[in-house]
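**Student:** Sequence first, predicted coordinates after that:
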Amino acid sequence: MSDLYNNGGSNNGPENNNGSYSYKKDEINQGESYYQWSPYDNGNKNKKQKKSTGFVGKLGRAVAIALVFGLVAGTAFQSVVYVSNRYLPMSASSEEKIESTETEDTAKSASGTALSTTSNKVSTTVTSDVSEIAENVLPAIVQVTNVGLTEYQTFFGTMQQETTSAGSGIIISQDDDYIYIATNNHVVAGAETLTITFNDGEAVEGTIKGTDSSCDLAVVAVAVSDIPSDTLSVIKVATLGDSDATVVGEAAIVIGNALGYGTSVTTGIVSAKDREVSITDEEGNLVTNSLIQTDAAVNPGNSGGALLNATGEVIGIVSAKLADESVEGMGYAIPISYAWDIIQQMIDNDVVSELDASYFGIAGKDITSEMSEQYDVPVGVYVAQVVAGSGAEAAGIEVDDVITSFNGRTVTSVNTLNNIMKYLPAGTTVEVTVAKASNNYEEETVEVTLTHKVDAVQ
């Protein structure tokens, strides 16, 4: 498989006389994916005829991908922010755009006692009246206002302009000192300040607790001491459902800060599950996730909001929608059963400092589902080079292997690996699932002790 990377015309690093590529030691780590794998047909025996499979395979068109949350400039709101020109095959007859949404976390009272939750069961019967569900859940939904700075070029040089964007969040967890709000990474990206507005209209400042750009998730923390007692008495922690048990056709409700004007409620059904949707994030990384599809209206500003079932349980974090004149009712949410472990890690852990940062010891490249199908290798991170003396080498990881799982989490890209690694200090031992090239890409699990990044690159 390695000859796929050594074909002339690839820009995957300095080429040696033997046609292979070398890497500087300080360029090699678990997450420095400075190039996207672009396989070339060189008569490789692993290459096979590409087949159309799944959501992307069946849909034969390309659509522009865009993150969606309402922009606010003074009192005016922009409906859509287009952040990418990445294309995804779709079946619609005209160009379509995908947009994203956001969510938040939890709260508790000043005395340290847990707030009431939105766990009251309402009805499992599909009905057009969801007022009781909305009344019960609205106290767990917040508005997120992101104030940042955007640079632009003028005749006089680089200038900065303040920008304001609006999204949503879900109060999802609590401890003695903070409430935690789950939302999308794209909702908080680039924030100079974050303002959290609760359902009673009270607004307080929040801080970013953690982010994971590989799955477009983030957690915002709000100090309990900053929240007025009257607000603490009425806000709630959302009740989480089991998105794995969700079935196509069941009732679905979306609650969020639509258009940045305030919280609103829309209804529909779960249209599909496990829809593979790709969006390019702010850093240019292609983010691909398996999402829940709904026809409940999703609008700019809904990013980070809640997708609920008929009992008022959160089954997804709204993140995207398909926007086009010829397309209606295609909104997407991150399944809560998948998102929760990632959110919990961000709540429980802080990003390690540069001095304590861990080092895996590989140069990696993404293998997408399309490449996996075409070249008959697993989806994950292809190992282009291994650093001598690193934890990866000590564990027996070799060039041409594919990393498919790291520390209990499925790995689909170098970006995913980076986001996992930033919470792990040097010296941590993790389980890594490796598809071995030497054994026809059969998977095996090895233990890797992560080294100290600063020492490893010297």
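**Tutor:** Sure, I can see it.
**Student:** From here on, just use CA atoms for contacts and neighbour counts.
**Tutor:** Noted.
**Student:** Just the buried residues of the biggest helix by length in the chain, please?
**Tutor:** Using DSSP state H, we find that the single longest helix of the chain is helix 336-348. The neighbour-count check on helix 336-348 (16 or more other CA atoms under 10 Å) flags 336-340, 342-344, 346-347 as buried.
**Student:** which residues are in contact with that helix?
**Tutor:** For helix 336-348, contacts defined as CA atoms under 8 Å, 6 or more residues apart in numbering pick out 180, 182, 209-211, 217-219, 240-244, 314-317.
**Student:** Tell me how far it lies from the chain's centre.
**Tutor:** Put simply, helix 336-348 sits 11 Å off its chain's centre (CA atoms, centre = their mean, to the nearest Å).
**Student:** Alongside the first one, take a look at this:
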Amino acid sequence: MNEDQRPRPEGGRDGYESHSSPYGSWPGAESPQSPQSPQGDGAGTTSPYPGNPQNQPPQNQQPVFQQSPSSDNPNQKRGPRKVGLGAALALMLVGAVAAGSIVGVVATQFGPGSSFAQQESATEALRQEANDIPEPADGSVAHVAEEVLPAVVSIQAISRIGAGEGSGSIISPDGLVLTNHHVVADARDGGLQVTLNNGERHPAEYVASDPNTDIGIIQIQGVSGLPTLEFGDSDQLVVGQEVVAIGAPLGLSGTVTSGIVSALERPVRAVQGGGESSLIDAIQTDAAINPGNSGGPLVDMNGNLVGINSVIASLSTGDTAGSIGLGFAIPSNFAQRVSQQLVEDGEATQPMLGVSVDARDPIEGGALVASVQGGSPADEAGIREGEVITRVNDRVIDTADSLITAVRSHDFGETVTLEVLDPQTEDTREVEVTLTDE
């Protein structure tokens, strides 16, 4: 029996008490309500997954850039008035943004007294400046973007319940794309289209996905020789390290944002559509991630894939949610293992101890063992119902979710050392457990 599956009180799912994460939830998904924080304490609501098809605008809807209160309201009916050239260009720009494209206007202006020769001279100077732009330096955000963008795609998913957009990373030359389960799962019966960085559009087929870990694989049709992203070693990440996030927030494909690794080993549980729930041992980053970034890559300054952007925290909910500098990505080492299982077997399994833990966390500091499966690694190690697991190797365990994510972050057949507390006697002991997939 999996750690996160046990008999539960009526009203829960899969043996769990329904609960929500302080870090995130799907936009528009109905998740249990958290107690309201006292006014002024700065606490926010649960956050959305960026790119949930149920809560994305329709496929052809674009972000609306609102005017400030002091601006003229374009919706107010007024009499005809004359508009100068400058105003006309500004209105064209705003209108183009609302329509989904951005129109640039050359800032160079030639007065009535300027000669053709002067204009030619200025134009030549601009060409020379363009030719003098240096190549991006190795390790710069510009260099990373140049290397990574060709292997990042935008994903359009159309299902019976609506349309949505997400992002993905090309991981094989023949078009395998790594993304999030919540981006593609509702369109598994068709309706998947991929837009490459060069603007080419291709149909795609759903391969497999795993709701528990929010990882999905799709296959672009009719392509070969595509550029790919290389997997980096997410175990080598350190807090403060620079990273770059790439994707299609709000449908704006090829968007690049940068930041740092803010924290590691964050257990983040998010409610998906249909009552599904995913749990990831997340990389936290302040690189801006917004709806539409889901499934896109988080890369290091060498352009290696170190995470899959999956969840954001926000102070608002639904379509108004946006980045507040709290984004969460699935570590690449874990994503690579799960993606291989999905491609080879069509499903994914995780290493287990063979215990059920109490998701309500009735005690402080640790994961309470609700039951132990007979013949499991935990049973053979002598772990008993009612005991509390407080550490896995050097990692402190303070919740049921942190135990689950800590175990999943290890590999099949690996031996870990658990610190176990007996609440009755307050005695602790260490036991070694070899993880299995059964």
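**Tutor:** Structure received. Values in this document were obtained by computation on a predicted structure and should not be read as measured data.
**Student:** thinking again about what came up before, filter the contacts of helix 336-348 of structure 1 down to the buried ones.
**Tutor:** Buried among the contacts of helix 336-348 of structure 1 by 16+ other CA under 10 Å: 180, 182, 209-211, 217-219, 240-241, 243, 314-317.
**Student:** count of neighbours near Gly329 of structure 1?
**Tutor:** Using other CA atoms under 10 Å, the number of residues around Gly329 of structure 1 comes to 17.
**Student:** Ok, Gln156 of structure 2 next?
**Tutor:** Gln156 of structure 2: 24 neighbours (other CA under 10 Å).
**Student:** Regarding structure 2, what is its longest strand?
**Tutor:** strand 255-271 (DSSP state E).
**Student:** What distance separates the opening and closing residues of stretch 291-302 of structure 2?
**Tutor:** Start to finish, the residues bounding stretch 291-302 of structure 2 are 25 Å apart (CA to CA, to the nearest Å).
**Student:** Actually, stretch 192-203 of structure 1.
**Tutor:** 16 Å.
**Student:** Give the buried residues for that stretch.
**Tutor:** For stretch 192-203 of structure 1, a neighbour-count test (16+ other CA under 10 Å) marks 194-199, 203 as buried.
**Student:** contacts for it?
**Tutor:** 138-149, 188, 204-207, 231, 235, 263.
**Student:** Next step: the residues you listed restricted to helices.
**Tutor:** 188, 231.
**Student:** Show me which of the contacts of stretch 192-203 of structure 1 are buried.
**Tutor:** 138-148, 188, 205-207, 231, 235, 263.
**Student:** Map Gln16 of structure 2 onto structure 1.
**Tutor:** To be clear, residue 16 of structure 2 is Tyr; Gln isn't right here. Aligning on TM-score structural alignment places Tyr16 of structure 2 opposite Tyr34 in structure 1.
**Student:** and its match, how many residues sit next to it?
**Tutor:** Neighbour number of Tyr34 of structure 1 under other CA under 10 Å is 14.
**Student:** show me where structure 2 has helices.
**Tutor:** 85-98, 116-131, 141-148, 181-184, 332-345, 377-380, 400-408.
**Student:** Where does the longest one end up in structure 1?
**Tutor:** Mapping helix 116-131 of structure 2 onto structure 1 (TM-score structural alignment) gives no aligned residues.
**Student:** if I look at the spatially closest residue to Ala394 of structure 1 that is not a sequence neighbour, how far off is Ile420 of structure 1?
**Tutor:** Of all residues not flanking Ala394 of structure 1 in the chain, Val448 sits nearest, at 7.5 Å (CA to CA, 6 or more residues apart in numbering). Applying CA to CA, one obtains 14 Å for the distance of Val448 of structure 1 from Ile420 of structure 1.
**Student:** Now do the contacts for the nearest residue to Gly303 of structure 2 once chain neighbours are set aside.
**Tutor:** Spatially, and ignoring its direct neighbours in sequence, Gly303 of structure 2 is nearest to Val144 (5.3 Å; CA to CA, 6+ apart). Contacts for Val144 of structure 2 were tallied using CA under 8 Å, 6+ apart; they are 138, 244, 301-303.
**Student:** repeat that for 7 Å
**Tutor:** Counting by CA atoms under 7 Å, 6 or more residues apart in numbering, Val144 of structure 2 makes contact with 301-303.
**Student:** Quick check: the gap between the match of Tyr16 of structure 2 and Gly256 of structure 1.
**Tutor:** For Tyr34 of structure 1 relative to Gly256 of structure 1 (CA to CA), the value is 36 Å.
**Student:** what does Thr195 of structure 1 give?
**Tutor:** 15 Å.
**Student:** Leu232 of structure 1 too?
**Tutor:** Relative to Gly256 of structure 1, and taking CA to CA, Leu232 of structure 1 is found at 20 Å.
**Student:** between those two, who's got more neighbours?
**Tutor:** Using other CA under 10 Å as the criterion, Leu232 of structure 1 and Gly256 rank with Gly256 on top: 35 against 19.
**Student:** about what we covered before: find the pair from the buried ones among the contacts of helix 336-348 of structure 1 with maximum spatial separation.
**Tutor:** Comparing every pair within those by CA to CA identifies Lys209 and Ser243 as the most remote, at 24.4 Å.
**Student:** Which residue comes closest to Ala191 of structure 1 once chain neighbours are left out?
**Tutor:** For Ala191 of structure 1, the spatially nearest residue (CA to CA, 6+ apart) is Gly148, at 4.7 Å.
**Student:** Ok, Gln156 of structure 2 next?
**Tutor:** Glu165 (4.7 Å).
**Student:** From Val183 of structure 2, how far off is the counterpart of Ile196 of structure 1 in structure 2?
**Tutor:** If you follow Ile196 of structure 1 across to structure 2 using TM-score structural alignment, you land on Val194. Distance of Val194 of structure 2 to Val183 of structure 2, given as CA to CA: 12 Å.
**Student:** repeat for Ala157 of structure 2
**Tutor:** 7 Å.
**Student:** Please apply the same query to Arg395 of structure 2.
**Tutor:** Arg395 of structure 2 is 31 Å from Val183 of structure 2, by CA to CA.
**Student:** the more surrounded of the two?
**Tutor:** Val183 (31 against 14).
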